[in-house]
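Peer 1: Quick check, what structure comes out for this input:
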Amino acid sequence: MTSGPLKPLAGPARRTVVTAAGAAGLAVALTACGSSDDDSSPAAGSNDSGTTGTTGSTGTSETPAATGGSAGGKALAATADIPEGGGKVFASEKVVVTQPTAGTYKAFSAVCTHQGCAVKSVADGVINCPCHNSNFSIEDGSVKSGPAQKPLPSVNIAVSGTNITLA
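Peer 2: Purely as a prediction, here's the structure:
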């Protein structure tokens, strides 16, 4: 038996340790960016299509389908409350009502299809979501600018005289 100098066991190289620590930090940062803790929560059925509203000038409705989860028959506003070329958000009903052209009223879910935030305003012909700056058309709820990929679902409304109600 010969005895010689003992060599220390090889451990991980400094580069390996620094790389692993950097990767772990990056994973934590990406996880934090992946989800939003907004005040709004997604509405049930927010990805289901609904119908567009009735037109004030003709009183006829367009393609029927399921509503966006709101109770029917509830009075929302007077037609005079909805500006032409704009609209109004009804936060408690989770509905936004627009008037793209004079006498034509449309309604959409006020829940953004990106991550379920509540849309907050209507200006310059678009419905605005403040969480990630998605914008939707007041005419058909289609995406004008993302990150949202899907349009706002339509909601049934009825226009009777000067009153707008959920259908």
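Peer 1: all contacts plus neighbour counts: C-alpha atoms, from now on.
Peer 2: Will do.
Peer 1: OK, contacts around the residue most central in space within the chain?
Peer 2: Nearest to the geometric centre of the chain sits Cys112, at 0.8 Å (C-alpha atoms, centre = their mean). Counting by C-alpha atoms under 8 Å, 6 or more residues apart in numbering, Cys112 touches Ala118, Val119, Cys129, Ser134, Ala148, Leu152.
Peer 1: sec struct for Thr52, please.
Peer 2: Under DSSP: H, G, I helix; E, B strand; the rest coil, Thr52 falls in the coil class.
Peer 1: Could you check how many residues crowd around it?
Peer 2: 25 (other C-alpha atoms under 10 Å).
Peer 1: What separation is there between the residue nearest to the centre of the chain and Thr165?
Peer 2: Per C-alpha to C-alpha, to the nearest Å, Cys112 is found 22 Å from Thr165.
Peer 1: One more: Ser109?
Peer 2: For Ser109, the distance to Thr165 - C-alpha to C-alpha - is 14 Å.
Peer 1: who's more crowded, these two?
Peer 2: The neighbour comparison of Ser109 against Thr165 (other C-alpha under 10 Å) goes to Ser109, with 34 against 18.
Peer 1: Just confirm the more buried one contacts Val96, I think it does.
Peer 2: Yes. Using C-alpha atoms under 8 Å, Ser109 makes contact with Val96 at a distance of 6.2 Å.
Peer 1: Another for comparison:
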Amino acid sequence: MSSESLQPAPTLCRRTLLAALGGAGLAATLTACGGSDDSSSGSAGSSESSGSGSSGSSGGEALAKTSEIPEGGGKVFADQGVVVTQPTAGDFKAYSTVCPHQKQRVNSVDNGVITCPAHGSQFSVTDGSVEKGPATSGLTAAKVMVDGDSIMLM
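Peer 2: Okay, here's the model as predicted:
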């Protein structure tokens, strides 16, 4: 073997390697974000829903049947990060499960209040406002709608 035929393997500089990896990551992100848009552009309404329902499918994720949410109470959907309440018959509302006090998750609805187990803050099922601190602001409203007998997370 002659020394002329042996060439050292090319080395990648750190900058070239990072640029290549960054480009691959960007391509993966754009691919994941692309595709069809299944979100409903007609859901610019309020964060609450009346029991009147609507016909047809408007997108969103079905959370529960209306019969599963007790009047004057509610139900926590931990996986979706939302609590749905029914303050009065046929009036469904939803809020984020994130307590504004220290970002812990509310986990129960009893006797007309949504409770955070971390420090005992309680929130109204009617409007998500603070009933008992230490939280000083209410729960953030989420968007739901009633479609027939289903409650849809928008």
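Peer 1: Please pull up the helix or strand immediately following whatever helix or strand Arg15 of the first structure lives in.
Peer 2: Assigned by DSSP states H and E, Arg15 of the first structure belongs to helix 14-33. Sequence-wise, the next helix or strand downstream of helix 14-33 of the first structure (DSSP H and E) is strand 75-78.
Peer 1: pretty sure Thr140 of the second structure contacts Gly128?
Peer 2: Yes. Using C-alpha under 8 Å, Thr140 of the second structure is in contact with Gly128, at 7.3 Å.
Peer 1: neighbour-wise, which of these two wins?
Peer 2: Counted by other C-alpha under 10 Å, Thr140 of the second structure and Gly128 do not tie: Gly128 has more neighbours, with 22 against 17.
Peer 1: Please pull up the equivalent of Tyr95 of the second structure in the first structure.
Peer 2: Matched across to the first structure, Tyr95 of the second structure falls on Phe108, judged by TM-score structural alignment.
Peer 1: what's the nearest residue to that match if we skip its chain neighbours?
Peer 2: Ser154 (4.2 Å; C-alpha to C-alpha, 6 or more residues apart in numbering).
Peer 1: from what I can see the one you found touches Gly141, true?
Peer 2: Yes. With contact defined as C-alpha under 8 Å, Ser154 of the first structure counts as touching Gly141 (7.2 Å).
Peer 1: Now the common contact residues for these two.
Peer 2: Common neighbours of Ser154 of the first structure and Gly141 (C-alpha under 8 Å, 6+ apart) are Phe108.
Peer 1: Ser137 of the first structure: neighbour count?
Peer 2: 21.
Peer 1: Could you measure from the equivalent of it over in the second structure over to Lys75 of the second structure?
Peer 2: Matched across to the second structure, Ser137 of the first structure falls on Ser124, judged by TM-score structural alignment. Computed as C-alpha to C-alpha, the Ser124 of the second structure to Lys75 of the second structure distance reads 13 Å.
Peer 1: Could you do Gly112 of the second structure as well?
Peer 2: 11 Å.
Peer 1: Start and end of stretch 110-123 of the first structure, how far apart?
Peer 2: Start-to-end, stretch 110-123 of the first structure (C-alpha to C-alpha) is 14 Å.
Peer 1: quick check: stretch 30-43 of the first structure aligns to which part of the second structure?
Peer 2: The aligned range for stretch 30-43 of the first structure is empty, by TM-score structural alignment.
Peer 1: Which helix or strand contains Asp127 of the second structure?
Peer 2: Using DSSP H and E, Asp127 of the second structure falls outside every helix and strand.
Peer 1: now it, nearest residue through space, not along the chain?
Peer 2: Lys93 is the one closest to Asp127 of the second structure (C-alpha to C-alpha, 6+ apart), at 7.8 Å.
Peer 1: Go ahead and confirm that neighbour touches Thr85.
Peer 2: Yes. Taking contacts as C-alpha under 8 Å, Lys93 of the second structure lies within contact range of Thr85: 5.2 Å.
Peer 1: between these two, which one's more packed in?
Peer 2: Thr85 (29 against 26).
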